[in-house]
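sequence plus predicted model, see below.
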Amino acid sequence: METRTKSIWSGSIAFGLINIPIKIFSAVQESKLEMDMLDKNDFSNIKFKRVNENTGKEVSYSDIVKGYKLDEKYVIVEDSDFDAVEPEKTKTIEIMNFVDEKEIDTIYYEQPYYLEPDKGAAKAYALLRDAMQASGKVGVGAIILRNRESLVILKPYKNTIVLNRIRFQEEIRDTADLKLPPASEKNTKEMDMAIKLVEQLTEEFDITNYKDNYTAKLLKIIEDKAKGKKQVAPKLKVVHKQDADLMAMLKASLEKKKSKSS
């Protein structure tokens, strides 16, 4: 019998004067292989311990507290202190306003979660979900999750409401320090061909077409290695082309796509 996933937060959505009790569940799971760290001499597992800096002795998790260094002294911060900051936000996701999702740049997106209605909240939950679906809008709100305030958007996804944690403006680094080329000249042959190549490679997005091939191939290598099969890494040749070759490369790319289509 499959065990139900445990919720990571419970509270409510404040939608105008409507209060919708909900539970939050993680919407994603890792597809990478879990690796253990081993001692190369005898392949024993490496264990990490929480150790007192002064005594060198291990400290049990129940004896660990959180502290903030202020004027060279630590102030111990307890759970009640976190809750006292904005108690209404520790149990409520208040929808501050609704926006068009296309106005939110993808650089802000961080982590998705599923919202499930709690007891007695199914009708109000469905109403909010379906109103957002019909209007094409998403809700913007804030949540205190794991002692951290996060900006979030709420949006309909299939038959659920997804809470997507997004970053604040101050968390996005400025690009001023990057060494970037100036804007490309318009109406040049290179630009025209680059646009044609983009159009030629354009398809309707279907997430099922994309697979985690790296993890599957890595698992195959591990299984072959366990059977004693010798692995030969393929040679990867990286070629750095000069700007003068751009036109030739664009032409070759277009022709390659044409030949695959025919």
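Here it is on my side, so go on.

hey, let's count contacts and neighbours off CA atoms from now on
Fine.

show me where the stretch 1-150 of the chain has its strands.
Secondary structure of the stretch 1-150 of the chain by DSSP state E, counting those that start in this stretch: the strands cover 9-15, 18-26, 66-70, 73-77, 92-100, 109-117, 137-144, 149-157.

check the stretch 151-262 of the chain too.
Secondary structure of the stretch 151-262 of the chain (DSSP E, counting those that start in this stretch): strands located at 160-166.

what is the neighbour count of F43?
10 (other CA atoms under 10 Å).

mean neighbour count and distance to A176 added to the strands of the stretch 1-150 of the chain, as a markdown table?
Shown next, in a markdown table, are these (neighbours: other CA atoms under 10 Å; distance: least, CA to CA, whole Å):
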| stretch | mean neighbour count | distance to A176 |
| --- | --- | --- |
| strand 9-15 | 19 | 38 |
| strand 18-26 | 19 | 35 |
| strand 66-70 | 10 | 32 |
| strand 73-77 | 11 | 36 |
| strand 92-100 | 17 | 28 |
| strand 109-117 | 18 | 21 |
| strand 137-144 | 21 | 29 |
| strand 149-157 | 21 | 25 |
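
any chance of TSV for the ones you listed, columns distance to N187?
Listed next are the strands of the stretch 1-150 of the chain as TSV, based on distance: least, CA to CA, whole Å:
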stretch	distance to N187
strand 9-15	49
strand 18-26	47
strand 66-70	57
strand 73-77	60
strand 92-100	32
strand 109-117	34
strand 137-144	37
strand 149-157	39
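
nearest to L219, out of the ones you listed?
L219 lies closest to strand 18-26 among these, at 25.4 Å (CA to CA).

quick one: the closest residue in space to K251 that isn't next to it in sequence from S253, how far?
Nearest residue to K251 in three dimensions, chain neighbours excluded: M193, at 7.5 Å (CA to CA, 6 or more residues apart in numbering). For M193, the distance to S253 equals 10 Å [CA to CA, to the nearest Å].

if you count what's nearby, which of these two comes out ahead?
Neighbour comparison, M193 and S253: the larger count goes to M193, with 18 against 15 (by other CA under 10 Å).

wait, the more buried one touches A248, no?
No: contact criterion CA atoms under 8 Å: M193 and A248 do not qualify, at 10.4 Å.

just give me the neighbour total for F48.
Using other CA under 10 Å, F48 is surrounded by 6 other residues.

could you measure from it over to K91?
F48 sits 34 Å away from K91, going by CA to CA.

and for K119?
Using CA to CA, one gets 16 Å for the distance from K119 to K91.

who has more neighbours out of these two?
Using other CA under 10 Å, the more surrounded residue of K119 and K91 is K91, with 19 against 9.

next up, a second structure to put side by side with the first:
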Amino acid sequence: MRAIWKGALTFGLVNVPVKVYSATEDHDVSLHQVHAADGGRIRYQRICELDGEVVPYQEIDRAYDDGERTVILTKSDFASLPSERSREIDVVEFVPSEQVDLLTLDKAYYLEPDSASPKAYVLLRKTLEQTDRTAIVRFSLRQKTRLAALRVRGEVLVLQTLLWADEVRDAAFPSLDESVRISAKELELSASLVESFSSDFDPSAFTDEYQQELRTLIDAKLEQGDALDTSATFGTHEESDAGAEVIDLMDALRASVERSRAARKNDASSESDPSATKSVKKSASA
């Protein structure tokens, strides 16, 4: 990984020099646009409306237009802003971790200690762990003032930017204003369904099926060209009724609980009897 920013975490008189790294990356297959008629690559150009010339990126500035006047802001103008020059991540407050709304969490970054001794870094990490607190911090990055949550992930401090309060929309749906009566039996069956799906979350157990299928499609087209029969590659598509409206909620809950329990029972018997799994695979391949 390559550090994208260097600065210091500050709280009180304590200063913790750190390097900042992007904690996530996109795993999507990289695609570009082409002309459907001849396969020619589609490229975008930045063209000046006044002279019609293509403008290199390094010659582009930004502007604000209030409807009557236009103000051009140069790269030097942005660099002159006090917050942009700051290389500090200031701790504003320490809050109970459960008070940080998951809806507001945005981009995540890893922080690495950037000093001869990581003692201050480790001290802050252990303090957050022991107090079950999250540090709310403020800093500037890429011409924006950011609010972020500083928390612990394993042995590392993670900085996760937060959306500002006015960036989160209120959800006001008229359909939820109506009084809805939930019976005790419905709630009991719903809780049973939740219990039947209960498990410890393991992110590595899940894969991006769409990206896997897309890679399979690309490999098949590279091998067979446009003559590819997608039904032979992926099978025929069957319409799902998963989105159909549930007419009888109680019947749907009961059926869902029974199906989930049966599936869990089959999985458990397969794990306890490897030969059963083999026989299933053989019958499937046959």
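In hand now; what should we look at? Not measured: the values here are computed from a predicted model.

quick one: TM-score?
Scored against TM-score structural alignment, normalised by the length of structure 1, the superposed chains reach a TM-score of 0.90; 257 aligned residues with a CA RMSD of 2.1 Å.

picking that back up, so what corresponds to the residue nearest to K251 of structure 1 in structure 2?
Using TM-score structural alignment, the equivalent of M193 of structure 1 in structure 2 is L189.

I figured its match hits R254, correct?
Yes: L189 of structure 2 lies in contact with R254 (CA under 8 Å); the separation is 6.8 Å.

which stretches in the stretch 151-262 of structure 1 count as helices?
Along the stretch 151-262 of structure 1, counting by DSSP state H, counting those that start in this stretch, helices occupy 189-200, 213-226, 246-261.

for the shortest one, name the packing helices and strands.
Taking 3 or more CA pairs under 8 Å, 6 or more residues apart in numbering; DSSP states H and E as contact, the helices and strands that helix 189-200 of structure 1 lies on are helix 246-261.

report how many residues lie close to D79 of structure 1.
For D79 of structure 1, the count of nearby residues is 10 (other CA under 10 Å).

now S199 of structure 2
By other CA under 10 Å, 8 other residues sit near S199 of structure 2.

what residue of structure 1 matches up with it?
Using TM-score structural alignment, the partner of S199 of structure 2 in structure 1 is E203.

from Y210 of structure 1, how far off is its match?
E203 of structure 1 is 13 Å from Y210 of structure 1, where distance means CA to CA.

W9 of structure 1 too?
Distance, W9 of structure 1 to Y210 of structure 1, using CA to CA: 31 Å.

need the helices of the stretch 151-262 of structure 1 in CSV with distance to A134 of structure 1, can you?
Shown next, in CSV, are these (distance: least, CA to CA, whole Å):
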stretch, distance to A134 of structure 1
helix 189-200, 31
helix 213-226, 37
helix 246-261, 38
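
just the ones you listed: most buried one?
For those, the largest average neighbour count (mean count of other CA atoms under 10 Å) is found in helix 189-200, namely a mean of 14.

check the mean deviation of that one from structure 2.
Comparing helix 189-200 of structure 1 with its match in structure 2 after superposition yields a mean distance of 1.7 Å (mean CA distance after the TM-score superposition for structure 1).

the inter-axis angle of that helix versus helix 246-261?
Relative orientation of helix 189-200 of structure 1 and helix 246-261, computed by axes from the mean of the first three to the mean of the last three CA atoms, to 10 degrees: 20 degrees.

centre of the chain to helix 189-200 of structure 1, how far?
31 Å (CA atoms, centre = their mean, to the nearest Å).

now do the same end-to-end measure for stretch 205-214 of structure 1.
Taking CA to CA, stretch 205-214 of structure 1 runs 21 Å from one end to the other.

er, stretch 16-30 of structure 2 I mean
Stretch 16-30 of structure 2 end-to-end distance (CA to CA) = 38 Å.

and the contacts of it?
Stretch 16-30 of structure 2 is contacted from outside by 1-10, 108-115, 120-121, 211, 214-215, using CA atoms under 8 Å, 6 or more residues apart in numbering.

same question, stretch 233-251 of structure 2
Against stretch 233-251 of structure 2 from outside (CA under 8 Å, 6+ apart): 186, 189, 217, 220, 231, 252.

can you do 7 Å?
Contacting residues not belonging to stretch 233-251 of structure 2 are listed as E186 [CA atoms under 7 Å, 6 or more residues apart in numbering].

off-centre distance for that stretch?
In terms of CA atoms, centre = their mean, the centre of stretch 233-251 of structure 2 is set 27 Å apart from its chain centre.

show me the contacts for G136 of structure 1.
The contact partners of G136 of structure 1, taken as CA under 7 Å, 6+ apart, are D100.

tell me the counterpart of it in structure 2.
For G136 of structure 1, the residue aligned by TM-score structural alignment is D132.

and for L127 of structure 1?
L127 of structure 1 maps onto L123 in structure 2, by TM-score structural alignment.

from R146 of structure 2, how far out is K221 of structure 2?
Using CA to CA, one obtains 44 Å as the distance from K221 of structure 2 to R146 of structure 2.

same deal with E53 of structure 2?
For E53 of structure 2, the distance to R146 of structure 2 - CA to CA - is 36 Å.

out of the helices of the stretch 151-262 of structure 1, nearest to K73 of structure 1?
Across these, K73 of structure 1 has its closest neighbour in helix 213-226 (46.4 Å, CA to CA).

what's the matching range in structure 2 for the closest one?
Mapped onto structure 2 using TM-score structural alignment, helix 213-226 of structure 1 spans residues 209-222.

mean deviation, the matching stretch versus structure 1?
Average distance, stretch 209-222 of structure 2 versus aligned residues of structure 1 after superposition (mean CA distance after the TM-score superposition for structure 1): 1.5 Å.
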